[in-house]
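Q: here is my input, please return the structure:
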Amino acid sequence: MSKYLIKPLGSVWLNPYAISDLKKDLLLYDKLGMLNLHTLLEGLHQYKKYDLFQNQLNEVEYLIEKGVFIELKQLMNFAKKGSAMFPTDDMEMANYIMKLKAKISEITDEKERDKIYWQINELDTRLWSKIVNINNESVVTVPYLNDVSSFERTDTVKEKAYSIINKSIPLPSEGTSWEKIFDFKSDSESQLKLLALKNWINDLPENMSSNELEDKIQYLSYQYTESLKRHKISTRLITFKTIITALPKGLSELLRLRFDKAIEPFFEIAEQQVNFSQFKEREDLKGNELAYISLTNKKFNKTK
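A: A predicted model of the protein is given here:
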């Protein structure tokens, strides 16, 4: 099942760093989508004489060509279904959107009109993401929202989990190429860890609140970080012992004569701390389900 992050128009159009954000997004999601993607392309074409918009246009067209940035309504496939189910719980929101669209033409203040325009864009993105989710079982779409609307969000636990985890994925530096992003995504270790993360999300109980889910994710991430540290200590100790044992007898004895009082207590204390029996395999480390987050930070977070 493919996971799509649905970006509102404003998240690219109003953001000078939008391309780095898209790189970050694609580290977690399979693909990106946008409601009325053609509107973004038309706007970027109109202002492409400016380097910023030309660069964004080139990047967006590249992603479309790669098949990882699509029009949201393509996922509906109306032609095959003939008709579509509508999320009845959101009927009030749909009516509100229609009222805003009727109202916007009457507003003369430019700032107020822009504010309502971007609110409509976010509400439409949210509504159409839900329409796709209930009509296409082969995908999960998660709307990327600033939550400016007055409507309470009713995300599924999967949508909540992806939104929370996306905040932990590092923002690649401006010089990070798309090739580096795609190479990372195609790496076998990355794919295995991302699959483990997705499976963990799939198994989450549907009744978890956002606060409970955020606490759980933070706790597991902390557990994995601490477990990984202890695993590294274990690996280094074993390596050190192997080197000492493999040395020629004379040199080994010389080292032991010099460091004997320090080496053995160090081994004893470290082994008690590590508890080797619990850390024989990295796959058994606590919090390993969220190892993909740690992997992306190790690869792309230059501040760590």
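
Q: rest of the way, CA atoms for contacts and neighbours
A: Fine.

Q: surely Gln119 is in a helix?
A: Yes: applying DSSP: H, G, I helix; E, B strand; the rest coil, one finds Gln119 inside a helix.

Q: quick one: residues contacting the residue lying closest to Asn288 once chain neighbours are set aside.
A: On the basis of C-alpha to C-alpha, 6 or more residues apart in numbering, the spatially nearest residue to Asn288 that is not a chain neighbour turns out to be Tyr224, at 5.8 Å. Tyr224 is in contact with Leu285, Lys286, Gly287, Asn288, Leu290, Ala291, counting by C-alpha atoms under 8 Å, 6 or more residues apart in numbering.

Q: one more, so I can put them side by side:
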Amino acid sequence: MSKNVVFPYVTFNRFIDESTIKKLCLFYDNIFISEGRFNIISDINTKEVTEENYSLHYEKAVWDFLKDNNVVKEYPYLKEKFDSSNEDVTELTTQLKSLFEKERSKKNWPKTPTEEQLKEMKEEYFNHFFLSHDISIRLDSIHLNKLDNTSEFYPVLRTADTLKSDTKKEQIIQFILNDIPEPDYNTSWDHIIEYRSDESVRNKYLALMNWVNKAANSNLRLSELKDEYDFLYSDYMQQFKLHKMKYNNSKLEVILSSTINFIANISTGNYVSSLKDLFQFNIKNATLLQEESKIPGKEIAYIYHTKMKFGK
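A: I've put the predicted structure just below:
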């Protein structure tokens, strides 16, 4: 079952969400964004690149690249998201209506506000802006989960008021997501896509998701699952370091032995033995790699290797 995130994309005067999106790419299968949120940059390619709109051109290029690589997916406006007997939907819809009513009845600010009043106005505006977007994203996530029983959709929220995690799985995913490194600004998107596409990395990711599913269905409390996660991570880290030392030493030994035998056999015309030496090298190399899959704590190996790859 794929794990997807529903992202409340908003266009600012610069691409402030890029690092966050890179991090989300390392944890979720896909990033879902409402198609209407791309309206501002949809026709930017028809405009000449200037210093003022350079960021929008760059954003458009990034989103197009991620769409082409099947990382970002668009979904239409979900008007049906309000039609439900679901308690969460009812509560969120009520919150959204309350916000709009509050906006209409907000106090009148002076035409020439003081610096303190101006600061308060900005805080009120952005709180209302992001809170309404977060509620909408939560409604979208609930409806997308309803439409697709083979996938899971989790909202990305910008305000503390909507950071509500009811299920154990959501809470598990949150503390694991906190452990995912945020790639450096200079980390290229090609590098991230290449990492996601690696078969070995993908297998480690699936093992992690399998652990998440089992942990969510267990009788353990969240604190106990966090302890188990920390233990698995620590155990894997130590065992992998030992395995890496063994792997490097064994590989060096195999290379030296095989090379010496290969040269000796070639010089005497013993080509069959030379081929056997090369074949033996491949077998030993494969055996060492196979041992890695048996290291204790392999369930969270994806986190360890992602940290090693993208951690600062």
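
Q: coming back round to it: so what corresponds to the residue nearest to Asn288 of the first structure in the second structure?
A: The equivalent of Tyr224 of the first structure in the second structure is Tyr236 (alignment by TM-score structural alignment).

Q: what helix or strand is that match located in?
A: With elements taken from DSSP states H and E, the one containing Tyr236 of the second structure is helix 222-267.

Q: could you do Ser11 of the first structure as well?
A: In this structure, Ser11 of the first structure is located in helix 10-13 according to DSSP H and E.

Q: return the set of buried residues in stretch 148-165 of the first structure.
A: Asp155, Val157, Lys158, Glu159, Lys160, Ala161, Tyr162, Ser163, Ile164, Ile165 (16 or more other C-alpha atoms under 10 Å).

Q: show me what the fifth one aligns to in the second structure.
A: Right, the one you point to is Lys160 of the first structure. That one, Lys160 of the first structure, aligns with Gln171 by TM-score structural alignment.

Q: mind listing the helices for the first structure?
A: Remark: helices assigned in the first structure by DSSP state H are 10-13, 18-28, 37-46, 51-66, 78-81, 91-104, 110-135, 157-166, 178-186, 188-202, 210-246, 249-274, 291-300.

Q: what is the orientation angle of the fourth one with helix 18-28?
A: Put plainly, it is helix 51-66 of the first structure. Our comparison of helix 51-66 of the first structure with helix 18-28, counting by axes from the mean of the first three to the mean of the last three C-alpha atoms, to 10 degrees, yields an angle of 30 degrees.

Q: which neighbouring elements make contact with helix 51-66 of the first structure?
A: Other helices and strands packing on helix 51-66 of the first structure, by 3 or more C-alpha pairs under 8 Å, 6 or more residues apart in numbering; DSSP states H and E, are helix 18-28, helix 37-46, strand 69-71.

Q: make JSON lines from these and add mean neighbour count and distance to Leu197 of the first structure to it.
A: Listed next are those as JSON lines, based on neighbours: other C-alpha atoms under 10 Å; distance: least, C-alpha to C-alpha, whole Å:
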{"stretch": "helix 18-28", "mean neighbour count": "20", "distance to Leu197 of the first structure": "10"}
{"stretch": "helix 37-46", "mean neighbour count": "15", "distance to Leu197 of the first structure": "29"}
{"stretch": "strand 69-71", "mean neighbour count": "21", "distance to Leu197 of the first structure": "22"}
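
Q: possible to save those as a markdown table with distance to Asn211 of the first structure?
A: Converted to a markdown table, these look like this (distance: least, C-alpha to C-alpha, whole Å):
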| stretch | distance to Asn211 of the first structure |
| --- | --- |
| helix 18-28 | 21 |
| helix 37-46 | 33 |
| strand 69-71 | 31 |
